[in-house]
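[1] below: sequence and its predicted model.
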Amino acid sequence: MQVSKRTWSLPLALLALAFLIGAIVVAQVVGNHLAASANGPYQGRLAGQRYKLLGHIAPAMKRYTPMHASNGQQEMRLAVSLNLRNQAQLDALLAAQNNPQSTLYHHYLTSQDFMRRFAPTQEDVERVTAYLRSNGLQIVDVSTNRQIINVRGSMDNVEKAFSVSISDYNIDGRVAYAPLNDPSVPADMAGMISNVAGLESVARYHHYAQLQPNPKKPRQGPQGGFTPTDLRTAYDVNPLLQAGNNGTNQTVALFELDGYTPTDVNTYLQQYDLGAPRYSNVLVDGATNTAGQGAIEVELDMEVVSAIAPGANQKIYIGPNSNAGVIDTYNKIVTDNTAKVVSISWGLCETSSGNSMLDSLSNIFKQGAAQGQAFFAASGDSGAYDCNDNQLAVDSPASDPNVVGVGGTALQVDANGAYQSESVWSNPNSQGRGPKGVGGGGGISNHFTRPAYQNGVQKNANRTVPDVSADADPNTGYSVFVTGQWGVVGGTSAAAPLWAGITTDINQSLQGQNKPTLGNAHTALYSLFTAQQTLPPYHDITTGNNLHYPATQGYDLASGMGTPDAGNIAQDLANGETGGGGGGGTGGTTTTQLLNNGNFEKGQTGWQESSAAGFQLIDGTRVHGGSASGYFCGYNNCDDQLSQTITLPGNAKSMTLSFWLSGATGENGSCNDTLTAQISDTRGQVITKVATSCNANSDWQQVSGDVSKALLPFKGQQVQVVWKSQGNASAPSAFFIDDAAFTVSS
């Protein structure tokens, strides 16, 4: 499709201007956009030669001012992420894998199956690599799942290849570089690339281990802290261990960005009689097992997993602490697919990551989920203020819908180590993390929408964390041997490996009974919460707060569903009392969202578009959320269309199309320009019209329509979801849609 600038002829522009006088919305959106299309931030997207890759500028960078151009001769290492294929079908598969009524329930894919069905094509890989080589960049390797192309080359060549300008910044006393604009690629590569990790050196992922030199409740460790026996007693792990379910023949992957000292871990194992070492290293992107400042985290993770699942094999994945290193390390865990449980204690607040980085990570976690891998990630130690400032924020990757976010509590036990109570961990007087204090992370994602398993559990439109919690207060911390000495450590980075160890023991128990394991964990854990169980699976945390959100009865944004009773969880799952796979306690109903890239953050991915004037219809002129939306018309005699083909499930019971709509117009009130949302068959014949909107100056409002009656005869078939806009020659109007969803209950 030819892409050209969206401009008006002079007479029509003057006519439109007369109508626009006094209309602030139109002046801001339509008028300013026309000027911007010539020389503003959208010029690259509309100029015909380049396709802009949106979402690479982290919102947190707005706080900083570029100093000067970076040294173009320095070498850069990039991880270029390619978009998955058939994402709507992948989402449907994930829903079916977690639905006990589906024939695909717990039928997980191998890495080879996933690549065959959803990986980028070899043709896309060859097109992208050829382009990168033509710009002087060297291809280091291509990941086995074809999602990641690792590249290195000079900054000058990177800037040329992606049409970016990279400048140095002073990041709180540290000099780092970052792009001034989103990258772009030739228009014929539109939809192939989702993210280019490594264009900046700002990101530094944090670990959440906190050493407490003088714990208030010392417990039994050599320097205080909870021992393996204490943890097993408090969280009811002993019934599993006594039955021989200690992680034998199971593998846990530990995601790490630093090395460790093996003798430290071995000292811990010997002290607590946990058996011979069962760990091995997987080094990524040239990383080495050299203990640095983050060694305390790596050793904590290994020791806590050993305390709970001493028979499990541990794979320690160590990668560089950079966006490219993080992408490659997670992808290695997923493509190896040897560990069905993954512990993550490193993270970054969402606003320090660009949307494209979050989406590329999410593609990796989706593959892991489809393979039956469960990811447990620390939710952060800055309470509800994960960016360590005064703004509410949550941590990535805990906020990803395919990762279990683990919050923090303060655990109280009696003299015999038996569980007494817990409260949410927070301390506003300790400002080592940020001005608000420290505490278990939790809150509302600013990027991911609410997943199906949280339907009926929380009412926010977006994903919330944590999902679950465990002890994290350094004052009630864990006995560990780290960096050559005994000590007591807390933080949600201790709670995450504890949950990983518990899940490993439970999986072994369920396998021994020929029962389904937790798989990718979310649906199983939430189903235990939403359906009445014979044995209570969680300790409900009802006191304390995480510096903003209070603990309440039931689910809350400070502690999630609560902390584990491992023995009860294992028995409830073995008894099959999980209430179905859809979440929300709906008696087996599963809710699935079928549109791929409905928030348009991945550009044209998933969409077919046409424009009478040859315009690209997805850009960032006006957005409801994120950095992109669908933009229709804005020129006279317009005729624009966006569509996507979806497959309706054969067991669909109800179907709804929803989207957010905004408009701007130069018309004087008559309905001359329209936008229609409709469903068509594969031949283009209209099945039903959902809504028709006339030209108007309007802020964002949600439009929703129940299409069940019209579409039930088409169950199991493909249909097209279509937005079509048309206008006359009198005055131009613009329509914007965002956050579209086609929701099916079955």
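    Received, thanks. What you see is a predicted model; the values in this text were computed from it and never measured.

[2] can we go C-alpha only for contacts and neighbour counts from here?
    Will do.

[3] OK, contacts around the residue most central in space within the chain?
    In the chain, the C-alpha nearest the mean C-alpha coordinate belongs to residue 400, at 2.9 Å (CA atoms, centre = their mean). When contacts are counted by CA atoms under 8 Å, 6 or more residues apart in numbering, residue 400 touches 362, 448, 463.

[4] among the residues you listed, which lie within helices?
    If you go by DSSP state H, the contacts of residue 400 have residue 362 in helices.

[5] for residue 556, state which of the contacts of residue 400 is nearest.
    Residue 556 lies nearest to residue 463 out of those, by CA to CA, at 12.4 Å.

[6] and that closest one, how far is that from residue 560?
    12 Å (CA to CA, to the nearest Å).

[7] got it, and residue 456?
    14 Å.

[8] now the buried members of the contacts of residue 400.
    With burial judged by 16 or more other CA atoms under 10 Å, the buried subset of the contacts of residue 400 is 362, 448, 463.

[9] just checking, the last one touches residue 399?
    Just to be clear, that refers to residue 463. Yes. If you go by CA atoms under 8 Å, residue 463 and residue 399 touch, sitting 6.9 Å apart.

[10] residue 420 falls within a strand, correct?
    Yes. Looking at residue 420 with DSSP: H, G, I helix; E, B strand; the rest coil, it is inside a strand.

[11] below is structure B, check it against A:
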Amino acid sequence: MRSLLPCAVILTAASFIFAAPSPRTSPYKVKESVFPPQDWKIHSPSPPEHNIELKIGLPQPNFHVLEKHLYEVSDPSHPRYGQHLSKAEVEAIVAPHPESLELVTEWLASHGLGEEDITRSPAKDWMTITVPVREAEKMLDTTYHVWKHTTTGESIIRTTSFSLPIHLHDHIDVIQPTTTFARLRSFKSTVHKVDKETGQVVAQSNTPIISASGISVDPSCNTTITVSCLKQLYNAKGITPSATTENSFGITGYLNQFANFQDLQSFYALEVPEAVNSSFRVISVAGGQNNQTLSEAGDEADLDIEFGFGITFPINGTFFTTAGSPPFIPDMNNPTDTNEPYTTWLDFVLAQEEIPLVITTSYGDGEQTVPKSFAIRVCAGFAQLGARGVSLTFSSGDGGVGDGDPDPTTQTCITNDGKNRTEFLPLFPASCPFVTAVGGTTHVPEVAANFSGGGFSNYFTRPSYQNAAVSAFLDNLPKGTFAGLFNRNGRAYPDVAAQADNFQVVAGGEVQLFGGTSAASPTFAGFVALLNDARLKAGLPSLGFLNPLLYSTAISAFNDITSGNAPGCGTEGFNATVGWDPVTGLGTPDVGKLIKLVRYL
């Protein structure tokens, strides 16, 4: 039985925070101001008639209560382990104070926006409006411009500062798009064509190789990764999940990355023959498409669905296709490319009663391109999913300690705080403490992939669940190593790792090899779905938020990766070493051991 506190009790403390009446009008004061990243430059004034979709985040005065519940239901040593909250319970906890709702609604009405113009989230903690840029500039006492990315030519409408009436500052956490300059990118770094007949890049030795789990692995796995290779490597061979309606696995898709059914069937014929003729559900978010013209097949999307659904077959699979991708066309009046697509997806999925129990995402960007206020609110949304029993995995990036760009010639390691310091740049959402970040390995025996992203957040402090593991790493780091280049007190990532190179994929009708932590995240997530299968068969709930389990009871069921490093920012980056490290995290999973463990938690 859940020990969820009554909502009336939860909200009582918050009422004292807002006891003093607020004036209905007040002068404007700057709410948020940022320095734009170095690779974004002003291109032109924003078209005044361009429609922009503004998302207004109201404070969640009881988020600390949700966080407490999240850690209790995710900690295997706690009596409430696995007692996830319902959608309604989560929404009751994160709801804003009534005064915030009243004042912000009143402010919108003063700009001619009635209830019919406002879309409210189920918890009423987000309000969304669509207005012309000229009206947004008036409401926020700011000026928008079209900004262009110097490398890619992408364009967005943003401002570097906005203001609000003083009496609203405590009642609005964030308004976007205003100061966010993130470029949602997939972390797929390498592409090679492969012989269609053999599926191999080079001739193979016939000598068996031994994985970290002590299992003999087909020698071909040293140059070409297949679903069979991953199951051999991670002690999951012979584990067959059930085709029940209870278990579910989800994959997010962005930037017009379309998951091709024909490619999936070809992949199944090549690697998972028992799955031929099976398929997956497609859910469109905000008008997202999934075009099936073979020439439009997305290599990232195909990589994700082929290995994600290939590992988890016959578990119910869902592909979320979310609208929004560059280039932005400045003379259009549609609200296109104004928000980061993953926040659009998050809004959508939080509103659903039924959500896949495991969801993998292979996208992200530099943490500093997302204002801290916005990153905190997005991360809080991930915490809501975790509290409801959903496991979220994110790729850790492909730029080592850099900004996620695998190309050292374009990699940015300069802060955008106005000081232009050289610094290791963490990635978001991988740096959020409420998700599981997945780094990359390669070869057998496994070593760290030299592109595996990792580091320490500048926004989020280190969560208690990883204190022991990360402190041990820092204590053993030679004194003065990378001094001043990273935040020793920040949330450290990745949490875990998996193979991330030479994945044999069918994309656009061709067999190719892909690499990047884009491959590692769906791989690890797929095995989490197998763990959920074992728990559901035993009458237990889903695992939900994974990290407290991974850093405690489950730590012995990981293969520690102790070789390799991931350079970046003109350095050799961190090394993989004994114990947790910011290249491969706790290591790679031994699924057989993990299944035995989670069956009895």
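    Great, that's in hand. As the structure is a computational prediction, the values presented were derived from the model and not from experiment.

[12] on the three-state scheme, the residue nearest to the centre of the first structure is what?
    Residue 400 of the first structure ends up coil, using three-state DSSP.

[13] state the distance from the equivalent of it over in the second structure to residue 575 of the second structure.
    By TM-score structural alignment, residue 400 of the first structure lines up with residue 432 in the second structure. Distance, residue 432 of the second structure to residue 575 of the second structure, using CA to CA: 22 Å.

[14] same deal with residue 314 of the second structure?
    Following CA to CA, the distance that separates residue 314 of the second structure from residue 575 of the second structure is 38 Å.

[15] again with residue 564 of the second structure
    For residue 564 of the second structure, the distance to residue 575 of the second structure - CA to CA - is 6 Å.

[16] doesn't residue 146 of the first structure fall inside a helix?
    No. Assignment of residue 146 of the first structure by three-state DSSP gives coil, placing it outside any helix.

[17] the second structure: which residue goes with that one?
    So, by TM-score structural alignment, residue 146 of the first structure is matched to residue 124.

[18] all helices for the stretch 201-350 of the second structure, in order.
    227-233, 261-271, 299-312, 341-350 (DSSP state H, counting those that start in this stretch).

[19] ignore what I typed, I meant the stretch 351-500 of the first structure.
    Under DSSP H, counting those that start in this stretch, the stretch 351-500 of the first structure gives helices at 355-370, 492-512.

[20] single out the most deeply packed of these.
    Looking across these with neighbours counted as mean count of other CA atoms under 10 Å, the highest average goes to helix 492-512: a mean of 27.

[21] what's around the residue opposite residue 118 of the first structure in the second structure once aligned, how many residues?
    Aligned by TM-score structural alignment, residue 118 of the first structure pairs with residue 94 of the second structure. Close neighbours of residue 94 of the second structure, defined as other CA atoms under 10 Å, add up to 24.

[22] mind listing what residue 94 of the second structure touches?
    Residue 94 of the second structure touches 60-63, 66, 123, 125, counting by CA under 8 Å, 6+ apart.

[23] with residue 151 of the first structure instead?
    77-80, 137-141.

[24] what's the answer for residue 33 of the second structure, then?
    160-162, 179.

[25] out of those residues, who's nearest residue 343 of the second structure?
    residue 179 (14.7 Å).

[26] show me the contacts for the residue mapped onto residue 144 of the second structure from the first structure.
    By TM-score structural alignment, residue 144 of the second structure lines up with residue 166 in the first structure. By CA under 8 Å, 6+ apart, the contact list for residue 166 of the first structure reads 69-70, 159, 177-180, 199.

[27] among the residues you listed, which are in helices?
    Short answer: these in helices (DSSP H) are residue 159.

[28] most neighbours among the contacts of residue 166 of the first structure, which one is it?
    Busiest of the contacts of residue 166 of the first structure [other CA under 10 Å] is residue 199, holding 27 neighbours.

[29] the counterpart of it in the second structure and residue 50 of the second structure: what is the separation?
    In the second structure, the residue equivalent to residue 199 of the first structure is residue 178, according to TM-score structural alignment. Using CA to CA, residue 178 of the second structure is found at 14 Å from residue 50 of the second structure.

[30] same check on residue 138 of the second structure?
    14 Å.

[31] for residue 374 of the second structure, which residues are in contact?
    174, 176.

[32] ok, the counterpart of residue 493 of the first structure in the second structure to residue 562 of the second structure distance?
    Per TM-score structural alignment, the equivalent position to residue 493 of the first structure in the second structure is residue 518. Between residue 518 of the second structure and residue 562 of the second structure the distance is 22 Å, computed by CA to CA.

[33] before we move on, which element is the alignment partner in the first structure of residue 539 of the second structure in?
    Residue 539 of the second structure maps onto residue 514 of the first structure when the alignment is built from TM-score structural alignment. Here residue 514 of the first structure sits in a region with no helix or strand, counting by DSSP states H and E.

[34] would you mind measuring from residue 514 of the first structure to residue 576 of the first structure?
    Residue 514 of the first structure is 12 Å from residue 576 of the first structure, by CA to CA.

[35] so between the two, which is more surrounded?
    Neighbours per residue, other CA under 10 Å: of residue 514 of the first structure and residue 576, the larger number sits with residue 576, 15 against 10.

[36] show me the contacts for that one.
    By CA under 8 Å, 6+ apart, residue 576 of the first structure has no neighbours at all.
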